[in-house]
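Undergrad: Show me how the following folds:
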Amino acid sequence: MTVQDQQQDSSTGIVLSDTAASKVAALLEQEGRDDLALRVAVQPGGCSGLRYQLFFDERTLDGDVVKEFGTVKVVTDRMSAPYLSGASIDFVDTIEKQGFTIDNPNATGSCACGDSFH
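TA: Next up is the predicted model:
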């Protein structure tokens, strides 16, 4: 996906970086499942009011927003989609930190632990 494609897609949903897509594909391969999608959701909770949830899901919910990044499907439920429109998901693997990161332009603030936002 080119930068121009990502910019066009960013206003209509989540953008998954190439690094994150590769990591998700590798995790799915380890699971031996090709019927799972990465579900990204926003749930009430955390010290700032809302928290992200990322998990593999085989369900399809009414109103799901589905985007494909190569072999990886990213699914967002219709209630979470407005909170995540334009959000970028990346995978970081450094000495200090390893895991998925979410850069969300809709978050007006977050807690010190970085686990929740509002």
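
Undergrad: From here on, just use CA atoms for contacts and neighbour counts.
TA: Fine.

Undergrad: which of the residues in the longest helix along the chain are buried?
TA: In the chain, assigned by DSSP state H, the helix with the most residues is helix 18-31. Residues of helix 18-31 classed as buried: 18, 20, 21, 22, 23, 24, 25, 28 (neighbour count, 16 or more other CA atoms under 10 Å).

Undergrad: same thing with stretch 75-86?
TA: Buried residues in stretch 75-86, counting neighbours by 16+ other CA under 10 Å, are found at 75, 76, 77, 80, 81, 83, 84, 85, 86.

Undergrad: one more to line up against the first:
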Amino acid sequence: MVTVTEKAAGEIKRVIGEQNMPEGTVLRIGVAGGGCSGFQYKLGFDAAADREKDHISEQHGLQVAIDKKSDLYLDGTTVDFYDGLEKRGFTFENPNVTRSCGCGSSFSV
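TA: This next block holds a predicted model:
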């Protein structure tokens, strides 16, 4: 299971509201091949999730969908939002990672 922190969920809900996305919009979290270490994290929005193809949860009032293939690589991951002086954005704390690139946007398991 992937955990979305309250701070990350709040930022995502803020973006959904600002962009006037339709009711029922879900946060889709996944992985894709690429990057210098093999896989990259994906965050996006989707109009709907399919319970047969996705693991779906509600966290802090936010619907989260993860396709079952990505879930294998993301199990135990925490998604947080960092808002500091030097950078701002979402972070992934993934216990399955064996190696990651210097910028932290790609990884291997």
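
Undergrad: Need the three-state assignment for the residue of structure 1 most remote from its centre.
TA: In structure 1, residue 95 marks the outermost C-alpha relative to the chain mean, sitting 22.6 Å out by CA atoms, centre = their mean. With DSSP: H, G, I helix; E, B strand; the rest coil as the basis, residue 95 of structure 1 sits in coil.

Undergrad: what's the matching residue for it over in structure 2?
TA: Alignment note (TM-score structural alignment): residue 95 of structure 1 maps to residue 85 of structure 2.

Undergrad: And residue 33 of structure 2, how close does it get to residue 6 of structure 2?
TA: In this view, residue 33 of structure 2 and residue 6 of structure 2 are 28 Å apart by CA to CA, to the nearest Å.

Undergrad: residues in structure 2 matched by the helix or strand residue 38 of structure 1 falls within, start to end?
TA: For residue 38 of structure 1, the host element (DSSP states H and E) is strand 37-44. Alignment of strand 37-44 of structure 1 against structure 2: residues 26-33, by TM-score structural alignment.

Undergrad: Is residue 50 of structure 2 in a helix, a strand, or coil?
TA: Assignment for residue 50 of structure 2 (three-state DSSP): coil.

Undergrad: any idea what residue 21 of structure 1 aligns with in structure 2?
TA: Aligned by TM-score structural alignment, residue 21 of structure 1 pairs with residue 9 of structure 2.

Undergrad: ok, and what's touching stretch 49-59 of structure 2?
TA: For stretch 49-59 of structure 2, the surrounding residues in contact (CA atoms under 8 Å, 6 or more residues apart in numbering) are 3, 4, 6, 9, 26, 63, 64, 65, 66, 67, 68, 71.

Undergrad: Look up the closest residue to the spatially most central residue of structure 2, ignoring the ones flanking it.
TA: Nearest residue to the geometric centre of structure 2 (CA atoms, centre = their mean): residue 29, 3.7 Å. With CA to CA, 6 or more residues apart in numbering as the criterion, residue 29 of structure 2 has its nearest non-adjacent residue at 4.8 Å, and that residue is residue 43.

Undergrad: Which neighbouring residues are in contact with the residue nearest to the centre of structure 2, exactly?
TA: 41, 42, 43, 44, 64, 65, 66, 67.

Undergrad: Please apply the same query to residue 106 of structure 2.
TA: 34, 35, 36, 37, 38, 39, 40, 41, 100.
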